[in-house]
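# Need coordinates for the below:
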Amino acid sequence: MRKVTLTLTLLGVFIGNVVRAQDELSLSQAIEQGLANNFSIQIEQNKQLQAANLNTWGQAGMFPNISLNASPSISYQDLETDNPFRFGGANTSTDVSPTLQASWVLFDGLNVRMTKGKLALLEEQSSGNAQIIIENTVQAIILAYYTVLLEERRTEVFANTLNLSRDRYDYVKLKGDLGSAVTFDILRDKNAYLTDSSNYLTQLLNHKNAVRNLNLLLAQPVDKTYQFTD
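Coordinates of the predicted model:
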């Protein structure tokens, strides 16, 4: 009795850990995770930020360019001598020479305004590309999320069908043992049972692949499972 109680206790702990291991995942949480972990979105956002930083009048050439440079130099002099009454040594000197350069194109036709227009167009294009990638990612996550729910429902239907086929096959076998069913009926129901078993295993694989595809979009481990709340 004590062994049975211990076994039931360990079984309950194991089942509880399995249930807790499945995180709850709503559609809004899936979209949030997908947008936060998508590398394509992060790359496009960095491109958009870079284009926004370049879209300035200074980058277009309207304002003067000022550059400050510094050239350091280090000299080393050995003070060793053959005079025994003088101590040798070394002398090190450091020098820094700064230079300041300024250039300003006072008139360059319409090149400045044309360059500024190109930079503005580049920023607008980067923003549009980022928006398209975000919308496509959201669409893919929504489709993958509801595909998982659809495959879950299909798995339940295949499981119920398999149970009915098993019961019908067991029933016709019993009738055959009693002599009230012919061999054709037994083989027919056995074939239906085997077909439903194969369909159920295939559906389990489809459901697993659907969860895997969702995890790829969310940048999560492919074998991670969830409890879907929507």
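
# From now on I want contacts and neighbour counts done on CA atoms only, so please keep to that.
Noted.

# After the helix or strand hosting Gly176, heading C-terminal, what element do we hit next?
Gly176 is part of helix 111-178, with elements assigned from DSSP states H and E. Next along the chain after helix 111-178, taking DSSP H and E as the criterion, comes helix 183-218.

# residues of that next one that come out buried?
Using 16 or more other C-alpha atoms under 10 Å as the test for burial, helix 183-218 gives 186, 189-190, 192-193, 196-197, 199-200, 203-204, 206-215, 217-218.

# Can you tell me the centre-most residue of this structure?
The centroid of the chain falls nearest to Ala219 when counting by C-alpha atoms, centre = their mean (2.8 Å).

# could you measure the residue nearest to that one when sequence neighbours are not counted against Glu135, distance?
Spatial nearest neighbour of Ala219, excluding adjacent residues (C-alpha to C-alpha, 6 or more residues apart in numbering): Asn37 at 6.0 Å. Asn37 sits 15 Å away from Glu135, going by C-alpha to C-alpha, to the nearest Å.

# Sequence B follows; please return its structure for comparison with A:
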Amino acid sequence: MKLIKIFLSGLMLLCLTSGVRAQEVLSLEQALDLALKSNFDLRLARNDAEVAANDYAYRNFAFLPSLNATAAKSWTTTAIKQEFANGNKRDTSGIKNQNLQAGINLQWVLFDGLKMFATRQRVEHIKVLGELTVKNQIVNTMAAVINGYYNISQQKQQLHALAEQMSISDERVKLSDAKFQTGLAPKTDWLQAKVDYNAQKAAHLRQQTLILQAKSSLNQLMGVDANSTGYDVQDSIPVNLAMNYGEMQQGIDSINTDLKVAQQNIAYRNWR
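Okay, the predicted model is just below:
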């Protein structure tokens, strides 16, 4: 019997160890890498930037002549059957006709009141705006992923705190029950301890649900299946205590991507 108990204990320990290993730890770098590769908003921004780059590649065509060619070909088949009053008949079925038309039109605007220059400049602004939009989307995506990642870490710490409180409540229930059984305390103390323990257990279950919801939100940012929540995150949240508000404020006009996108939008509207 002792050997069987030892074997079962070892088997349970092995299963628990395997379960812990199965839940891989997702690092912040891996989460950012997945988001930069698969985030849908970032993909749309990149596609718009590629379209603007293609238009910019042909920006000088506004100064070149345009050549348009048209061609058309038509086929007709005629079938006529006639019967006259004198009894004569005439059948002209199978008459075919083909008609081919073609034309070439060459246009070259030598000067249109600087419109061609404005068109080229506007296309350049659109290209720059597309690049800034991609950078801005990258920054916003990374910020959202970092916030979502450490939100899970924060929720995990809250879960650990609730687990500690639930453990304390469980000990309080056992102590109250022992006092009640020995007549040292009334039954109301034991009932109140049970109520507090059940409240802690409900809060613990709600916290687990919040963690699953936070993981689903992070999955959407990373562009993966929202139900893929079988991973863990790092518990520690690094804090940069060397940040200085004055240094952050300096040069914000040339660094902040939201401001640069707004400035480029203003410049683009002036060229329209």
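
# Any idea what the TM-score is?
After superposition, the two chains reach a TM-score (TM-score structural alignment, normalised by the length of the first structure) of 0.78; 217 aligned residues with a C-alpha RMSD of 3.4 Å.

# picking up where we left off before, where's the residue nearest to Ala219 of the first structure relative to Leu218 of the first structure, distance?
Asn37 of the first structure is 7 Å from Leu218 of the first structure, by C-alpha to C-alpha.

# again with Ser67 of the first structure
For Ser67 of the first structure relative to Leu218 of the first structure (C-alpha to C-alpha), the value is 46 Å.

# Ok, Asn163 of the first structure next?
In terms of C-alpha to C-alpha, Asn163 of the first structure sits 35 Å off from Leu218 of the first structure.

# and if you look at Tyr145 of the first structure?
Tyr145 of the first structure sits 10 Å away from Leu218 of the first structure, going by C-alpha to C-alpha.

# cool, and Ser198 of the first structure?
Ser198 of the first structure sits 31 Å away from Leu218 of the first structure, taking C-alpha to C-alpha as the criterion.

# cool, and Gln131 of the first structure?
18 Å.

# Then Ala30 of the first structure?
Counting by C-alpha to C-alpha, the gap from Ala30 of the first structure to Leu218 of the first structure is 7 Å.

# Mind listing the shared neighbours of the two?
Ile141 (C-alpha atoms under 8 Å, 6 or more residues apart in numbering).

# Show me what Met114 of the second structure aligns to in the first structure.
Check again: residue 114 of the second structure is Leu, not Met. Under the alignment (TM-score structural alignment), Leu114 of the second structure pairs with Leu110 in the first structure.

# Equivalent analysis for Thr257 of the second structure, please.
Here Thr257 of the second structure stays unmatched in the first structure, going by TM-score structural alignment.

# buried set for the helix or strand in which Ala51 of the first structure is found?
Under the criterion of DSSP H and E, Ala51 of the first structure resides in helix 39-54. Neighbour-count burial for helix 39-54 of the first structure, counted by 16+ other C-alpha under 10 Å, picks out 41, 44-45, 47-48, 51-52, 54.

# How about stretch 17-31 of the first structure?
For stretch 17-31 of the first structure, using 16+ other C-alpha under 10 Å, the buried residues are 30-31.

# ok, now stretch 164-174 of the first structure?
Buried residues in stretch 164-174 of the first structure (16+ other C-alpha under 10 Å): 165-166, 168-170, 172-173.

# Quick check: buried residues in stretch 103-122 of the first structure?
For stretch 103-122 of the first structure, using 16+ other C-alpha under 10 Å, the buried residues are 112, 115-116, 119-120, 122.
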